[in-house]
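# Predicted model follows, preceded by the sequence.
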Amino acid sequence: MILSISATPYIVNHTPASHRGRIGLIISIIIGTGQSLDPIVMGQILSYSSIKSGWIITGLVAVVTAVLMFLLEKYEVKLEKKKIKNQKIIIF
């Protein structure tokens, strides 16, 4: 139900060209496994609790994922600034 549409471009931008096909396959397997197991896992959760708690769990997973993506973005910006700072400027 929750899918990041920008996951593939992110992965492509951070993978060497020689490995993009392999990584694409691995990502497809991971997404497919998640889509296969999700109904089973959520079905088990709902058999012991209510629909409301299922949505709360889904919402919590979404919030945790969003926070992790935000932290990843901050980390990458920090790395990029450090990379730019360490580059020598050549003036012709």
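In hand now; what should we look at? Numbers count the residues shown, from 1 in each chain.
# alpha carbons only for contacts and neighbour counts from here, please
OK.
# top helix in this structure by residue count?
helix 51-86 (DSSP state H).
# I'd like the distance from the residue nearest the centre of the chain to R20, if you could.
Nearest to the geometric centre of the chain sits A7, at 6.0 Å (Cα atoms, centre = their mean). A7 sits 13 Å away from R20, going by Cα to Cα, to the nearest Å.
# what's the offset of the strand or helix carrying P39 from the middle of its chain?
If you go by DSSP states H and E, P39 is part of helix 20-48. Offset of helix 20-48 from its chain centre (Cα atoms, centre = their mean, to the nearest Å): 13 Å.
# Next up, a structure to set beside the first:
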Amino acid sequence: IKRLLVEVQHVKNMKEKERKRKVEEKKDNRRWIETQREREKLEKIKGINTKKYRKTKKDIERKRKKHTKEEIEKTELERRWNKEKKSEIKKQSDRNK
């Protein structure tokens, strides 16, 4: 009976050790992922040239250029429209005089 108890206890201990080891591995994995994320953030902030970051930088510049072109066109249209409005107002005021 004692032998059986000892074996059962031994098996329980082994299972507990295995469980603890798995938990520890998960913790280490999480830590590694967090440090990886922090590294990526730092790389983006510092502007370290990784291939991925270079691509995104180029894309951002392209988008900016498109955006500025659209903005320029909009502002020109607004100016023209404002000029036309002003000229119409002037014409109306001249007519009223």
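Thanks, I have the structure now. Remember, predicted model here, so these are calculated numbers, not experimental data.
# Overlay them and tell me the TM-score.
With the length set by TM-score structural alignment, normalised by the length of the first structure, the two chains reach a TM-score of 0.44; 46 aligned residues with a Cα RMSD of 2.1 Å.
# What is the helix holding P39 of the first structure packed up against?
Under the contact criterion of 3 or more Cα pairs under 8 Å, 6 or more residues apart in numbering; DSSP states H and E, helix 20-48 of the first structure touches helix 51-86.
# if we can go back for a sec, please report the distance of the residue nearest to the centre of the first structure from L68 of the first structure.
The gap separating A7 of the first structure from L68 of the first structure is 13 Å, by Cα to Cα.
# Just the element for the residue positioned nearest the centre of the second structure, please.
In the second structure, the centroid-proximal residue (Cα atoms, centre = their mean) is K41; its distance is 9.4 Å. Assessed by DSSP H and E, K41 of the second structure sits inside helix 2-46.
# so how far is the longest helix of the first structure off the chain centroid?
The answer for helix 51-86 of the first structure is 8 Å, by Cα atoms, centre = their mean.
# residues near K86 of the second structure, how many?
12 (other Cα atoms under 10 Å).
# how close does it sit to R64 of the second structure?
Taking Cα to Cα, one finds K86 of the second structure at 32 Å from R64 of the second structure.
# With E40 of the second structure instead?
23 Å.
# Of these two, which one has the most company?
Higher neighbour count among E40 of the second structure and R64: E40, with 15 against 12, using other Cα under 10 Å.
# Just to check, V12 of the first structure is in contact with G21?
No. If you go by Cα atoms under 8 Å, V12 of the first structure and G21 don't touch, sitting 9.4 Å apart.
# overlap in contacts of the two?
Common contacts of V12 of the first structure and G21 (Cα atoms under 8 Å, 6 or more residues apart in numbering): none found.
# before we move on, the earlier item: show me how far the helix holding K41 of the second structure is from its chain's centre.
With Cα atoms, centre = their mean, you get 29 Å for helix 2-46 of the second structure.
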